[in-house]
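Undergrad: Sequence unavailable; structure follows:
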């Protein structure tokens, strides 16, 4: 997996650690223009987060848990990838000291840029 990230982002490193602990081999690429990366990979502006990854022909946007990425790779749906918009508290890399976890939905990103729920 290649993770494109801002060099100054700490939560991106937390997400990378989560992926590595789940068995993913991760190459981090510090980028100076994340908007260009997201545009190249077709991530709609309304679905963006702080980092963007590429794996197995898919894009993964944001703090998507490793278990959902594994499910995507096993199921191989016809889609562009997964998105978790924003930076939900309690998602991997965004853990809160008090253990709080906000509800969030990981979405499947279709080729036309539309989304539908993938996991909650």
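TA: Right, received. Where do you want to start? Here the structure is a predicted model, which is why all the values come from computation and not from measurement. Numbering: from 1, shown residues only.

Undergrad: When you work out contacts or count neighbours from here on, use the C-alpha atoms and nothing else.
TA: Will do.

Undergrad: where's residue 88 relative to residue 76, distance?
TA: According to CA to CA, to the nearest Å, residue 88 stands 26 Å off from residue 76.

Undergrad: The two: which is more packed in?
TA: residue 88 (19 against 13; other CA atoms under 10 Å).

Undergrad: dump the residue contacts of that one.
TA: Residue 88 makes contact with 63, 94, 101-104 under the criterion CA atoms under 8 Å, 6 or more residues apart in numbering.

Undergrad: Please report how far residue 53 lies from residue 84.
TA: From residue 53 over to residue 84 the distance is 12 Å, taken as CA to CA.

Undergrad: tell me, what's touching these two both at once?
TA: Shared contacts of residue 53 and residue 84, defined by CA under 8 Å, 6+ apart, are found at residue 61.

Undergrad: Considering the contacts of residue 88, which possesses the most neighbours?
TA: Top of the contacts of residue 88 by neighbour number is residue 63, holding 29 neighbours under the definition other CA under 10 Å.

Undergrad: Check the contact between it and residue 15; I expect there is one.
TA: Yes - checked against CA atoms under 8 Å, the pair residue 63 and residue 15 is within contact range at 6.4 Å.

Undergrad: Alongside the first one, take a look at this:
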């Protein structure tokens, strides 16, 4: 097992509250208790086969900082999926791509709140193109997927 995998497993176990819950949850989402779009993203993930656990948090800034989410890639909610950070309204198929490819990154993000991304759909408005980026602990941000 490489160092990245060990760190990812440890991070997941710590954030999920120990090995019992870590085995039961695919996605742990930290979100504001009043954010409707975050709840819609959770439902999108569930509809795509992910087991999701949510934790309501009043102030996400300290968590984002601890997990390496810079303001450049930040959005409204932060999730941990198998040791990776998934920031914001990233589509389920892109999360699946991340888990399949297992790149050496901290995580992926849909910076801001792109209109048309899962949870950010606007009735009567077409989705706008947006980019999902990867980010690492060195501050590098790269395009990961386009929608």
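TA: Arrived safely, thanks for sending. In this text, all values refer to a predicted model and were calculated from it rather than measured experimentally.

Undergrad: just the strands in the first structure please.
TA: Counting by DSSP state E, the segments of the first structure that form strands are 2-5, 27-30, 52-55, 58-62, 81-84, 106-109, 115-119.

Undergrad: Could you point out which of those strands sits nearest residue 38 of the first structure?
TA: Comparing the strands of the first structure against residue 38 of the first structure with CA to CA, the closest turns out to be strand 52-55 (6.9 Å).

Undergrad: Tell me which residue lies farthest from the centre of the first structure.
TA: With distances taken from the mean C-alpha point of the first structure and given as CA atoms, centre = their mean, the most distant residue is residue 98, at 23.3 Å.

Undergrad: Quick check: the gap between that one and residue 30 of the first structure.
TA: Separation of residue 98 of the first structure from residue 30 of the first structure (CA to CA): 30 Å.

Undergrad: Any buried residues in stretch 47-64 of the first structure, and which?
TA: For stretch 47-64 of the first structure, a neighbour-count test (16 or more other CA atoms under 10 Å) marks 47-54, 58-64 as buried.

Undergrad: Might you quantify the distance of that stretch from its chain's geometric centre?
TA: Here stretch 47-64 of the first structure shows a centroid-to-chain-centroid distance of 3 Å under the convention CA atoms, centre = their mean, to the nearest Å.

Undergrad: Which residue range of the second structure does that stretch align onto?
TA: Aligning stretch 47-64 of the first structure against the second structure (TM-score structural alignment) gives residues 73-90.

Undergrad: Span of that stretch from start to end?
TA: Using CA to CA, the span of stretch 73-90 of the second structure from its first residue to its last is 12 Å.

Undergrad: can you tell me which helix in the first structure is longest?
TA: If you go by DSSP state H, the first structure has its longest helix at helix 10-21.

Undergrad: In the second structure, point out the residues matching that one.
TA: Counting by TM-score structural alignment, helix 10-21 of the first structure corresponds to 36-47 in the second structure.

Undergrad: Can you name the residues in contact with that stretch?
TA: Residues from elsewhere that reach stretch 36-47 of the second structure, judged by CA under 8 Å, 6+ apart: 29, 31-32, 51-52, 76-77, 89, 91-92, 118-120.

Undergrad: want to throw these into TSV with distance to residue 61 of the second structure?
TA: Written out in TSV, the entries for the contacts of stretch 36-47 of the second structure read as follows (distance: CA to CA, whole Å):
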residue	distance to residue 61 of the second structure
29	14
31	11
32	11
51	25
52	21
76	10
77	10
89	17
91	23
92	24
118	22
119	21
120	21
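
Undergrad: Let me know the closest of those residues to residue 7 of the second structure.
TA: Comparing every one of those with residue 7 of the second structure (CA to CA), the shortest separation belongs to residue 29, at 19.0 Å.

Undergrad: Am I right that that closest one is in contact with residue 57?
TA: No - Residue 29 of the second structure lies out of contact with residue 57 (CA under 8 Å); the separation is 9.8 Å.
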